[in-house]
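Enquirer: Here is a sequence with its predicted model. Questions after.
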Amino acid sequence: MTAPVSRRTVLLAGGAALAGGSLLGGGTAPAAAETAPDAQVAAILRRICPPRFPDRWYDVTDFGAVGDDATDCTAALRAAIETCHRRGGGHVVVPAGDYRTGAVHLLSRVDLHLAAGARLAFSQDPAAYLPVVATRYEGTECYNYSAFVYAYGQRDIAVTGQGVLDGRADATHWWDWTGGPPPNEGPDKTLLIQMAAAGVPVEERVFGAGHNLRPNLLQFNRCENVLLDGITVKDSPMWNIHPVLCRNVTIRGVTVDSPDGPNNDGIDPESCTDVLIENCTISTGDDCIAFKSGKDADGRRVNVPARYAVVRNCEMADGNGGVTAGSETSGGVMDIFVRDCRMSSPHLERAIRIKSNPDRGGTITNIDVRRVTVGQAADSAIEIVLNYANVTTGAYPPDVHGITISQLTVASAPRALNLLGLTDDPLRDIRLHQCRFDAITEDNVIENVEGLRLDQVWINGAPVDN
């Protein structure tokens, strides 16, 4: 079978147009271009240092927690965390058992350690996550229900161990706010976006009780030196793990098991600097890992990029995208490095995904992906689009350029490439190197791309570079 090719127009680096879908590229890049990203990865990893904690241990059962899946342990957990923090830090231990709780707020120098067999079973009552806290909801700052595990402005915090954080969201709790008959989140999402566009101060954007904006399972806001290690998280109301405006974040050995919920992204570092995500296993109802930086007017107001991140040795199953940038890109996404990941599922739509539109803006650049193995994908293996949510006009066109994907192999997918720039805002400098796509059944879609380079790329066994 011959390789499917696009029937649309591709713009090459020199500006000439080729009709009919010939995918021509520039040859192998100099060796320096290959080693420069490795040096950047090494520099990022040198800066990332997980927090360490004093050798003091506080068992939550000593503060009144009971792991009987019935007793409300919220007060006991808070007392243990506050005591640990007040005495200079250490480890708050949740032993084996099922502990019912509301919001858990971490404080500096505290490691919340869930032993094997421990389960935090979070309340399904929205009132358990009041009073409201400062948060970012889908890229827009406001006050809303607390994340189930939350920290604001703290240093040296962690959630570790082999236990489970169970959000207990389902079709009748939290997820039912996403659509259907009222109450649902639609009017509140619209109101929040309107408030941000009008410049309403953040402290006046108050939601929570009487509103329907879902909280995250874990959110760390403006924190430094954050560690998540070994835990399992499941069934969040929306995004599972959401560091916001944080620096020095390590997420390793974490399992995200949340494939059924709407907008159940796995790990979403938003406007964070120096992030390491490694050895994680993720299956979600939305993107597995998504780098974000704020949405529209409010994202431009805060104007902090997601920058300097390494994703390595992770496994992705269900999800709209394996590793994603966007769609909230207003502050920019740059210097993201993906290495040695595996992805496969009949419910994994795309492996590598970049998505934005002319309302979002922001610069997305220096995204470098290497050695990713994809078994099965349900849509395009690689998707880079600037018409997200069918928005094709706006005052803030994103600048997407400098994307490199090398040594990616795909065993089966309907389409290899879906690359959609805009007429007045093309994608630029996209390079694929030593990539192989097998069992492809549909044509590539490539439109408004300048400087597309395909070097040692095969589709269905046929070379598509020059």
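Expert: Perfect, thanks for sending it. Numbers count the residues shown, from 1 in each chain.
Enquirer: Every contact and neighbour count from this point should use C-alpha atoms.
Expert: Fine.
Enquirer: all helices of the stretch 301-450 of the chain, in order?
Expert: Using DSSP state H, counting those that start in this stretch, the stretch 301-450 of the chain contains no helices.
Enquirer: Same check on the stretch 1-150 of the chain?
Expert: Under DSSP H, counting those that start in this stretch, the stretch 1-150 of the chain gives helices at 31-47, 74-86.
Enquirer: another one to put next to it:
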Amino acid sequence: MNCCYRMKLLKIAAVCLLICSASMASAQDYYNVLKYGAKRDSSKLATAAIAKAIDAAARLGGGTIYFPAGKYLTGPIHLKSNITILLDAGAELHFSDNFDDYLPMVRSRWEGTDVMNFSPLFYGEYLENITITGRGTINGHGKKWWDYAEKEVKKSPGSKWQDEFKRLNKDVIAPDLPGWIELGFLRPPFIQFMNCKNLLIEGITICNSPFWTVNPEFCENVTVKGVTINNPISPNTDGINPESCKYVHISDCHISVGDDCITIKSGKDRAGRKMAIPAENYTITNCTMLSGHGGVVIGSEMSGGVKKIAISNCIFDGTDRGIRIKTARGRGGVVEDIRVDNIIMKNIGLQAIVLDMQYAKTKEEPVSERTPVFRNIHLSNITAQANAAGYLNGLAEMPIENVTFSNINIDAKTGFVIKEAKQVSFHEVHINTVSGPAIEAKSVKKLNIDGVIKDY
């Protein structure tokens, strides 16, 4: 065999080896859940099969857990670092409504309070590089959770789930005001990752969440893009609630839910102040929001603070309120440096814009760590049709400070009501009301009105 011929054979072998290696790598990157025992006709609970696929991928440093078209029944899915969940078009992931499937209880956060609770449906702690993506659907089958929490728990003296919750949460820092935590049956969030980095949720459709839908906690670099969330009229089924996170990007989402569409939070009362981790550096853009108590909401759980938030290019059509920032005495925390721009609101049932520091009615008290702060909030280029233009309600001991409205056009039955505030400016604001003044102010210092037009 001559030298040239031998070299050609070696080159061909090398190319074949590269092709084979690439093919093997590609095959290793994808872990089809059917090969691990999952059934795509919902005839068998796939929880164990999905866990096996995740474990297999994690052993090799990560990979993609692939769900081809079909209907899969599963309990909670606990992820590991460098794992992608890929739901192909036509894939439906149906989560069990058997409460026992969500035991043992895990570390969680519920309305800003740190607790041990039922496992979220998607869950992970201290992970990196997590993705849930595709054109498929995930269904939380929340109705049984809603009905039990709203009816059975209130009339029942106890259950094995309540007993377990109370056993595990003897030392929990409870909120200042009593609520669900005292009853001991807290529905799990749909998607809750805690203390994770580089989280992407993209393209999927989510429906029927038992509780809050997308709820990252203490995470860094979170992207939620092109996601559709549909929850019917139901208790506390907020859409996207990034809590005490840093660098959050929400865009191109379509949301219709039983509570607030997008809510920014940072912990509740003493527990939130103790953690003292703010929600900061969020951008929310190019989203549509339909049914819900609020379009984009900050609070009321904001005891760790909220700062540097940009909200732009969104449409609210049919929500109870448009932009809403809410808190109360006892929360503490500072909300500051908020920018809202280029928003269209239609069919708003109550107020287009709300800044309310008396979400819960309490008595005036000395300024302390319990005292919340609203300042440096700027809204511009907003067109709205609502029942009322706006409501600003500060505290006597801590007025809302430095709020500007620029280039605003609102059609409403009534105008703005402003109480306990200072440095409030209206510039080029057109308010078309059915009755009453465009702006009604009480206990307001440094009110600047420039170019305001009122029509009847």
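Expert: Received it, and whenever you're ready, just let me know what you need. Quick caveat, the model's predicted, so the values are computed rather than measured.
Enquirer: Could you single out the most deeply buried of the helices of the stretch 1-150 of structure 1?
Expert: Greatest average neighbour count among the helices of the stretch 1-150 of structure 1 goes to helix 74-86 (a mean of 20), per mean count of other C-alpha atoms under 10 Å.
Enquirer: That helix: average distance to aligned residues in structure 2?
Expert: Its aligned residues in structure 2 lie a mean 0.8 Å from helix 74-86 of structure 1 after superposition (mean C-alpha distance after the TM-score superposition for structure 1).
Enquirer: what range in structure 2 matches that helix?
Expert: Per TM-score structural alignment, the counterpart of helix 74-86 of structure 1 in structure 2 is residues 47-59.
Enquirer: chain center to that stretch: distance?
Expert: Relative to its parent chain, stretch 47-59 of structure 2 has a centroid offset of 27 Å by C-alpha atoms, centre = their mean, to the nearest Å.
Enquirer: do stretch 259-279 of structure 1 as well
Expert: Its chain's C-alpha centre lies 3 Å from the corresponding centre of stretch 259-279 of structure 1 when counted by C-alpha atoms, centre = their mean.
Enquirer: of the helices of the stretch 1-150 of structure 1, which approaches P305 of structure 1 most closely?
Expert: Nearest to P305 of structure 1 among the helices of the stretch 1-150 of structure 1 is helix 31-47 (15.4 Å), distances taken as C-alpha to C-alpha.
Enquirer: which strands and helices sit next to that closest one?
Expert: Applying 3 or more C-alpha pairs under 8 Å, 6 or more residues apart in numbering; DSSP states H and E, one finds that helix 31-47 of structure 1 contacts strand 273-278, strand 306-312.
Enquirer: again, 10 Å this time
Expert: strand 247-252, strand 273-278, strand 306-312, strand 333-343, strand 363-376 (3 or more C-alpha pairs under 10 Å, 6 or more residues apart in numbering; DSSP states H and E).
Enquirer: longest strand anywhere in structure 2?
Expert: strand 400-433 (DSSP state E).
Enquirer: Just to check, K419 of structure 2 is in contact with G390?
Expert: No. Judged on C-alpha atoms under 10 Å, K419 of structure 2 makes no contact with G390 at a distance of 11.4 Å.
Enquirer: Look at these two and report which has more neighbours.
Expert: Neighbour count, other C-alpha atoms under 10 Å: between K419 of structure 2 and G390, G390 has more, with 26 against 20.
Enquirer: and the equivalent of the more buried one over in structure 1, what does it touch?
Expert: Aligning on TM-score structural alignment places G390 of structure 2 opposite L417 in structure 1. L417 of structure 1 makes contacts with 5-6, 350, 352, 379-384, 437, 442-446, as judged by C-alpha atoms under 10 Å, 6 or more residues apart in numbering.
Enquirer: returning to that earlier point: and the longest strand of structure 2, how far from the chain's centre?
Expert: For strand 400-433 of structure 2, the distance to the chain centre is 28 Å (C-alpha atoms, centre = their mean).
Enquirer: How about stretch 196-207 of structure 2?
Expert: Mean-position distance between stretch 196-207 of structure 2 and its chain equals 11 Å (C-alpha atoms, centre = their mean).
Enquirer: What range does that stretch cover in structure 1?
Expert: Taken onto structure 1 by TM-score structural alignment, stretch 196-207 of structure 2 occupies residues 223-234 there.
Enquirer: swap in stretch 224-234 of structure 2?
Expert: Alignment of stretch 224-234 of structure 2 against structure 1: residues 251-261, by TM-score structural alignment.
Enquirer: residues making contact with the match of helix 74-86 of structure 1?
Expert: Here stretch 47-59 of structure 2 makes contact (C-alpha under 10 Å, 6+ apart) with 28-39, 46, 61-67, 72-85, 95-96, 101.
Enquirer: N129 of structure 2 reaches K197, doesn't it?
Expert: Yes. Look at N129 of structure 2 against K197 with C-alpha under 10 Å: they come within range, at 6.4 Å.
Enquirer: For the two, work out which one has more neighbours and name it.
Expert: Neighbour count, other C-alpha under 10 Å: between N129 of structure 2 and K197, K197 has more, with 21 against 16.
Enquirer: Identify the residues contacting the more buried one.
Expert: Under the criterion of C-alpha under 10 Å, 6+ apart, the neighbours of K197 of structure 2 are 81, 125-130, 218-222, 245-246.
Enquirer: Buried members of those residues into PyMOL, please.
Expert: Provided next is the PyMOL selection string for whichever of those are buried by 16 or more other C-alpha atoms under 10 Å:
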select buried, resi 81+125+127+128+129+130+218+219+220+221+222+245+246
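Enquirer: Let's have the contacts of K197 of structure 2 in CSV, adding distance to T433 of structure 2.
Expert: Below are the contacts of K197 of structure 2 laid out as CSV (distance: C-alpha to C-alpha, whole Å):
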residue, distance to T433 of structure 2
S81, 54
E125, 50
Y126, 52
L127, 52
E128, 51
N129, 50
I130, 49
F218, 43
C219, 43
E220, 44
N221, 43
V222, 41
C245, 39
K246, 40
